[in-house]
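Undergrad: coordinates only, no sequence provided:
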């Protein structure tokens, strides 16, 4: 496949998956608020979703490492996610239906965002010159547009129109996915079978840099998942509407573009390792939480969305870079999705519960202040991982 065609196709893939995620997942908290759920119950429901995705991610990673089925998995799981969104918007606040719909969205739509990264890792490790940062920027741009447009639509007509938009996007996704190659199974280049899940986990557990960074990511996610779950709740509590939520998401996504596109050049100019850049991103996550915790102005809360440029936009490509430099090609997808399953999924199980309890007991503002300490602690651990990696190159 020609290099330009591959990058354009993968940019469109990232753009469509991110747009689907924006509509189906980013507005989960406002949907739950509109259904009459309390902060504590929202935290519990989001916890169930995070738990489901944590269990599903290693399975998706193993499938991608052992079999050439990325296209089939992407389309099949996204279609299931569309059905989950339909049930969520038609649940009439029935707790069981709502919980299962949210869990389904996390297992499918949320996991497919990470699965696309694992797909990119496999293609890059097989020799494809894929520009991950630039293609991921396409996702940020589509998220920005989707957040602004859908936020206005939701404020006027509610969340039901999302069903029609999602199925239209799915038709476009089918066309894009068919133009992309399935990655070769891991180990094919060396004429040996890809490792089973338990073999990959055993090897990863011996990788000290990987484990320290995983611990750092876990701590940081305790903070970030609380911020993501209650950011829109904070906006609504300060007198904002779904339109303001859309503006905030638009600002977040647009601020990602320069860093995503220029990540490679930025890393070379700064001379920092991927692990050090991940630690820097975690520091700014903590700073964002502090800003939200001490702000009583809707304008400041919306402006805090710009922290996305030095947190998520820096962390995401640095994480992919970190995996390529730290983990064996035989278990890249598994390593990446296990990293997200534990550091993002399992941490979100604890973090969403923690965020819900803190918000219910002390208020949303104090919840942001307290969880900022966790992100800052994660930053310290990430810098420790960077120091270990500098002293000795560790590869599974």
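TA: Cool, got the structure. Note that the structure is a prediction, hence the values are computed from the model and not measured.
Undergrad: use CA for all of it now, contacts and neighbours both
TA: Will do.
Undergrad: tell me which element the residue nearest to residue 222 when sequence neighbours are not counted falls in.
TA: The spatial neighbour of residue 222 that comes closest, neighbours along the chain excluded (C-alpha to C-alpha, 6 or more residues apart in numbering), is residue 351 at 4.2 Å. In the assignment (DSSP states H and E), residue 351 maps to helix 347-362.
Undergrad: can you show me the helices along the stretch 1-150 of the chain?
TA: Taking DSSP state H, counting those that start in this stretch to define them, one finds helices in the stretch 1-150 of the chain at 3-24, 28-34, 39-66, 70-89, 95-105, 111-125, 132-157.
Undergrad: next up, a structure to set beside the first:
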């Protein structure tokens, strides 16, 4: 199996394992009697602890050329920690401790894998599409199983997926990068670059909207009187939209600004409609649009971060984009969405989330002007 096939397998397995945990964990927490604030706290800690750990993982990865070793340790420890959730279901303080540890060790998986992929000269879009396909298929399957045996199954699926990933990482033929000196100074200069800073702001705001379309989707679907199976269909539709965009990216060129704006606009339209409490069938169809928007935004953001950063700190750039951008925003979004859920109800919450998308559009509109050129996703990216 060649290098690209290993990466495709990696993304497929990781997102398949992650899907149940992301989509159905709050359904499980609701079943055991957690409040919206407690669910939001767990989601917030999953983001914040990861944010705290990500800069260190990125610097260590680039400083010692240890991408593969970091990924291996991350998936093994994460697979063990997730099994503690069912054991401590009735002890919220212990769940908080487990959540912090899990977030810290799971944090580097995606950004370091993205850096390895791009550094190997492989196309992010068409490889990442395998993750989208896996996420949707697995979410649908786990939703059906969850309806029969209970949502606790999501934790065991995650652990099994991490075990399979460890096997893939042992065999993946990636050469270690040479150590990089003065990583801290190089990273500081990257943060001071106004183009990269603008990208982080857009990623932060976009990340703040993600929980509404992910972790809280099952709560929203249930508020409409539908089952977890409908949530699974919704997630499958979303990931279908993602996969189409990621795969099609290899055949066209588009400016980063247009992709970022289009991605945010898709979120605004979807969440504004959700605020009107439509029929469950409408939710499923709108998730397709949400997937298109998510893929368009991620495709532009990941490639742009890679392009703006020196090659020697590629992992650092991706961990900063993920940590200070998407993860920080998602952490705030988890907490705020949980609070809004308790204050105004799930439908009205989506009206507030849609307004955030309008700000993302405004920030993204500045980006190409600051860059001075209309940078594009090339056919090789």
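TA: Right, received. Where do you want to start? Given the structure is predicted, the values throughout are model-derived calculations rather than measurements.
Undergrad: follow-up on the earlier one: so where is the helix holding residue 351 of structure 1 in structure 2?
TA: Mapped onto structure 2 using TM-score structural alignment, helix 347-362 of structure 1 covers residues 329-344.
Undergrad: can you check stretch 28-35 of structure 1 too?
TA: Mapped onto structure 2 using TM-score structural alignment, stretch 28-35 of structure 1 spans residues 25-32.
Undergrad: one step back: gap between the match of helix 347-362 of structure 1 and the chain center?
TA: What separates the centre of stretch 329-344 of structure 2 from the centre of its chain is 17 Å, taken as C-alpha atoms, centre = their mean, to the nearest Å.
Undergrad: and what of stretch 359-369 of structure 2?
TA: 21 Å.
Undergrad: could you do stretch 372-380 of structure 1 as well?
TA: Its chain's C-alpha centre and that of stretch 372-380 of structure 1 lie 19 Å apart, by C-alpha atoms, centre = their mean.
Undergrad: and for that stretch, what span of structure 2 is it aligned with?
TA: Using TM-score structural alignment, stretch 372-380 of structure 1 corresponds to residues 354-362 of structure 2.
Undergrad: name the residues of the matching stretch that are buried.
TA: Under the neighbour-count criterion of 16 or more other C-alpha atoms under 10 Å, stretch 354-362 of structure 2 has 354, 356-358, 360-361 buried.
Undergrad: do you know how far residue 18 of structure 2 is from residue 358 of structure 2?
TA: According to C-alpha to C-alpha, to the nearest Å, residue 18 of structure 2 stands 29 Å off from residue 358 of structure 2.
Undergrad: same thing with residue 9 of structure 2?
TA: 36 Å.
Undergrad: do residue 350 of structure 2 as well
TA: Using C-alpha to C-alpha, one gets 13 Å for the distance from residue 350 of structure 2 to residue 358 of structure 2.
Undergrad: thinking again about what came up before, quick check, nearest of the buried residues of stretch 354-362 of structure 2 to residue 274 of structure 2?
TA: residue 354 (9.5 Å; C-alpha to C-alpha).
Undergrad: these two touch, right, that closest one and residue 266?
TA: No. Using C-alpha atoms under 8 Å as the test, residue 354 of structure 2 is too far from residue 266 to be in contact (9.8 Å).
Undergrad: quick one: the strands in the stretch 201-350 of structure 2, in order.
TA: 254-255 (DSSP state E, counting those that start in this stretch).
Undergrad: so where is stretch 201-216 of structure 1 in structure 2?
TA: Under TM-score structural alignment, stretch 201-216 of structure 1 corresponds to residues 187-202 of structure 2.
Undergrad: okay, how far is it across the matching stretch, tip to tip?
TA: OK, stretch 187-202 of structure 2 end separation, C-alpha to C-alpha: 19 Å.
Undergrad: next, the buried residues of it.
TA: Judged by neighbour count using 16+ other C-alpha under 10 Å, the buried positions of stretch 187-202 of structure 2 are 187, 190-191, 195-202.
Undergrad: swap in stretch 9-20 of structure 1?
TA: In stretch 9-20 of structure 1, counting by 16+ other C-alpha under 10 Å, buried: 9-20.
Undergrad: and what of stretch 339-352 of structure 2?
TA: In stretch 339-352 of structure 2, counting by 16+ other C-alpha under 10 Å, buried: 339-341, 346-352.
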